[in-house]
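# Build me a model from this:
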Amino acid sequence: MTSPPSASPRRTLTRALTVGAAAVLATGLGVVVADQASAAAGCRVTYTVNQWSTGFTGNVSVTNLGDPITNGWRVEWDFAGNQRVTQGWNATVSQSGAHVNAASPSYANSLGTNASASFGFNADYSGTNATPASFSLNGTVCTGSAGPGGPTSSPTGTPSQPPGSSTPPPPAGSKADNPYAGVQGYRNPEWQAKANAEPGGSRVSNNPTAVWIDRIAAIEGTSDSSSNGAMGVRDHLDAALAQRAGYIQFVIYNLPGRDCAALASNGELGPNDLPRYKSEYIDPIAAIQADPKYASLRIINIVEIDSLPNLVTNTSGQAGGTAMCDTMKANGGYVQGIGYALNKLGAIGNVYNYVDAAHHGWIGWDSNFAPSAQIMLQAAQASGSVNNVTGFITNTANYSALREPFVQPTTTVNGQSVRQSKWVDWNQYTDELTFAQAFRNQLVSIGFNANIGMLIDTSRNGWGGANRPTAASTSTDVNTYVNQSRIDRRIHAGNWCNQSGAGLGERPQAAPAAGIDAYVWVKPPGESDGSSTLIPNDEGKGFDRMCDPTYTGNARNGNSLSGALPGAPISGAWFSAQFRELMANAYPAL
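Model prediction:
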């Protein structure tokens, strides 16, 4: 989950195979289980391939069917063609001629009886990408049984799936290292319909977007579609099956005392409603997601955005601290609520949890960076295990630029660091990619699994159009240089509501960079961040002046203008003017 691709992430063929001298088709989706005579120790290997014209990503899952291994494991195989490994992850992968050796990483040398380990690699090839004939674990050929005489069958050939079809789920008891890799994402038909109704909207409407479950009523589906839609959780899961999608994304977003530092997305549950959050919100979602009917789907949950970092940055003693954030820190509602969600949802074999990790313009300073990671660890520990966390997501529903090629913390102007500029304001990071990669390292260093991956929401951080800088400024004034050179054109990096001038960012894609599981569109483009003026509603959504284009700001945004678009509806409702601007300013351009 931590490796970048070595070739284009666009897949022209998706295959899922397991190999052996004789093979037996285990499911109708193309998993083949290895089978040939072996020593008594025993092991089973599942080998999946996501292939394009000149390369492929291979994923290997090995299950030890023999005695526990305590001093390191080694998986070996021989390629039948001219495949050449270029990169590996979650194992030390080396190749000599056709022979490949994958050794356990130092942090995971043990492999108990019936325990599994997974690793992956990128490789080049030409001609036919033939499947290896067999695999071995510590010198024992893997037959799929604990001794000789396992089940046999005549060879079935090499099944393959058409482009866009989903790969099968990982073996029982294991999960895909990167749930986004090699599978097609769910396209929400409600969002598609709104996008297609806009001029040119069909250019982007086939991109997968997340489904927001932002109140209890949304679990079963709401009676009107003025905001986030009428379909419920089960409706979306059924639609994902009908599409043959490989993964579907939900935003779990209804904490008690939700969004304690803002008003536009205040929720329906009060600060002491943790019992209701558990029994009326999380439990029903978990029950639906656990239905065996959906076992073939990778269900990805984005867990409670704009929550845990508020307990670090927006309590008493901080600029703009609020009484509600003080309350939620004192009563443990956020930590315990997220812990409960991670526990219930993480127990489901095909569910993957990504916890919200703010963005560089929020917690990029040293005073916020490590403390935010620590409170995220507290929430994971409250779930019973850090294993309930697949990874983290940054920039959710935000606008921070993915890369700032001309403004990096190391950049100097006339002897002055750009960190001294008003825009950077001594932040250690200036863009989202470097922040996400660094924050992942911080999370691993304090106890999270080494194979966690990051997501970056790129739905509205493209900042394209005619005003996008194409070269660094020649100014010798540090503030002028930064303002003329930066990709992010917000008035202040703390501005978050319906930002004027924004554009669609990178399209959703898996494994785009080291440590990044995917670029995703979690905030569906065109759905408002909040209303420009007070609009009464029954969804618990208030009016925040940061969504008012006339607002002159507060301590959290340096008392700057909000930069918000006028005429916006309540949070989650369709905002046509914003969607059209996002398309016009898309980068890469449409």
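
# For the rest of this, base every contact and every neighbour count on C-alpha atoms.
Fine.

# what's the following helix or strand after the helix or strand where residue 434 lies?
Taking DSSP states H and E as the criterion, residue 434 maps to helix 432-445. Along the chain past helix 432-445, the next helix or strand (assigned with DSSP H and E) turns out to be strand 453-457.

# Mind listing what's buried along the helix or strand hosting residue 577?
Assigned by DSSP H and E, residue 577 falls within helix 576-584. Burial within helix 576-584, assessed by neighbour count using 16 or more other C-alpha atoms under 10 Å, is assigned to 576, 578-584.

# Can you name the residues that contact residue 308?
Contact partners of residue 308, counting by C-alpha atoms under 8 Å, 6 or more residues apart in numbering, are 334-335, 356-357, 372, 375-376.

# Highest neighbour count among these?
Of all the contacts of residue 308, the highest neighbour tally under other C-alpha atoms under 10 Å goes to residue 357, namely 30 neighbours.

# Show me which positions of the helix holding residue 434 end up buried.
432-437, 439-440, 442-443.

# orientation of that helix relative to strand 453-457 in degrees?
Relative orientation of helix 432-445 versus strand 453-457 (axes from the mean of the first three to the mean of the last three C-alpha atoms, to 10 degrees): 150 degrees.

# please give me the structure for this one as well, since I'd like to look at both together:
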Amino acid sequence: MTRTRRTTRPARRRRAAWLFATAAVVVVAVAATVGVGAATGWFGALGPTPPGPGTRFVVAAESAAAQAAAQASGTDTTADAGEAKDAADFLAAQPTAYWLTPERDPIGAVAARVTALAGEARTQDATLALVVYGLPERDCGNHSAGGLSPTDYPTWIDEIAGALVQASEVRAVVILEPDSLSLATECGNLDDRVAQLRAAVAALQRENTWIYLDGGHSNWHPAAEQARLLTAVGLGGVRGFSLNVSNFNATDAEVSYAHAVARNLDAPAHAFIDTSRNGAGSNGEWCNPPGRLVGQASGTIGDDVVDTNLWIKPPGESDGPCNGGPAAGEWWPAAAIELTHQARR
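A predicted model of the protein is given here:
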């Protein structure tokens, strides 16, 4: 469920399709029905009001932090145990994206998960924030390797899409397949990635859902190259692109990069920035770097290009077996303590 990326140069990572014409037809039909696309200059907007500063995102009871907080033993009074409980409690209360992966929420179960999360968003009068992370050859065999087969992936996506349609009144943000495009040239599978992402966009579109293709980060591809990769998929049906997911780059750098990428695109483009672990900036490492801190709370920044920020990578989950961490996606109490020690004061 976690993705890990270098901040100085790309790490080695993740290494059928539905017709693109279908995506185009869906976009045109929805734009005609909603009546907003051309009038506002949105980048594939599928709802009346896009997310922005002040957006309240759901606090999910299913988060790893919430589970860690619930499992903490009240009889363990050691200093580390108390700090770990405090850190888990703090993180469990923060609006953070939920990562849908086939390992945790497989075919046959993922729709129920989305339905439950949508119910929480409805109860909280909040926006649902999902990361869809299940592409075939995910992470090119690196720490977050996995994903579905080319034949199973569309089925899984359709189940997610069906659950979102059933919760049509719930506003949702979907971060689609972190690293998939930024890694594609390195992994040699850009054509496959483009087809898979086009198909996923076509399936996931609905009113009140805003889809963001992942756009890497400011220390990876030059802005023009990242724009070329986004354009290869096509801008129809998506709101924009996500940046800094699972990374640590300073917010100002990512805001500048968002504007640079947008200037290189042929359609109006909007960005989401992950601020979950960038409170101390980057030290040049991409996998469990020490000394990092949580960043700005979700929904607190934004401008004419950057819709807002979101804690996309759940703080406290490991990037992989590096710098003392457990396997990718596992809860790591020591990291949770370090990331939150200033925020909890």
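
# After superposing, what score do the chains get?
Once the chains are laid over each other, their TM-score by TM-score structural alignment, normalised by the length of the second structure reads 0.77; 296 aligned residues with a C-alpha RMSD of 2.9 Å.

# which secondary structure elements does the helix holding residue 434 of the first structure contact?
Counting contacts by 3 or more C-alpha pairs under 8 Å, 6 or more residues apart in numbering; DSSP states H and E, helix 432-445 of the first structure is packed against helix 360-363, helix 366-382, strand 391-394, strand 453-457.

# for the nearest residue to residue 153 of the second structure once chain neighbours are set aside, what are its contacts?
Setting aside the residues directly before and after it, residue 153 of the second structure is nearest to residue 135 in space (C-alpha to C-alpha, 6 or more residues apart in numbering), at 6.6 Å. If you count contacts by C-alpha under 8 Å, 6+ apart, residue 135 of the second structure has them with 147-150, 153, 177, 180, 196.

# Drop the exposed ones from those and show what's left.
With burial judged by 16+ other C-alpha under 10 Å, the buried subset of these is 147-148, 153, 177, 180, 196.

# ok, residue 58 of the second structure touching residue 123?
No: if you go by C-alpha atoms under 8 Å, residue 58 of the second structure and residue 123 don't touch, sitting 9.3 Å apart.

# more crowded one of these two?
Higher neighbour count among residue 58 of the second structure and residue 123: residue 58, with 27 against 10, using other C-alpha under 10 Å.

# Aligned counterpart of that one in the first structure, please.
Here residue 58 of the second structure is matched to residue 186 in the first structure, going by TM-score structural alignment.

# Let me know the secondary structure of residue 99 of the second structure.
Here residue 99 of the second structure is strand, with the state taken from DSSP: H, G, I helix; E, B strand; the rest coil.

# got it, and residue 108 of the second structure?
Recorded secondary structure, residue 108 of the second structure: coil (three-state DSSP).

# do residue 302 of the first structure as well
From three-state DSSP, the assignment for residue 302 of the first structure is strand.

# ok, it - contacts?
With contact set as C-alpha under 8 Å, 6+ apart, residue 302 of the first structure has these partners: 249-252, 353-356, 393.

# what do you get for residue 60 of the first structure?
Contacts for residue 60 of the first structure (C-alpha under 8 Å, 6+ apart) come out as 45-48, 118-120.

# which residue in the second structure lines up with it?
So, by TM-score structural alignment, residue 60 of the first structure is left unmatched.

# Once you drop chain neighbours, what's closest to residue 60 of the first structure?
Excluding the flanking residues, the one nearest residue 60 of the first structure by C-alpha to C-alpha, 6+ apart is residue 47, at 4.7 Å.

# distance of the one you found from residue 501 of the first structure?
46 Å (C-alpha to C-alpha, to the nearest Å).

# repeat for residue 264 of the first structure
Going from residue 264 of the first structure to residue 501 of the first structure by C-alpha to C-alpha gives 21 Å.

# what do you get for residue 417 of the first structure?
Counting by C-alpha to C-alpha - residue 417 of the first structure and residue 501 of the first structure are separated by 27 Å.
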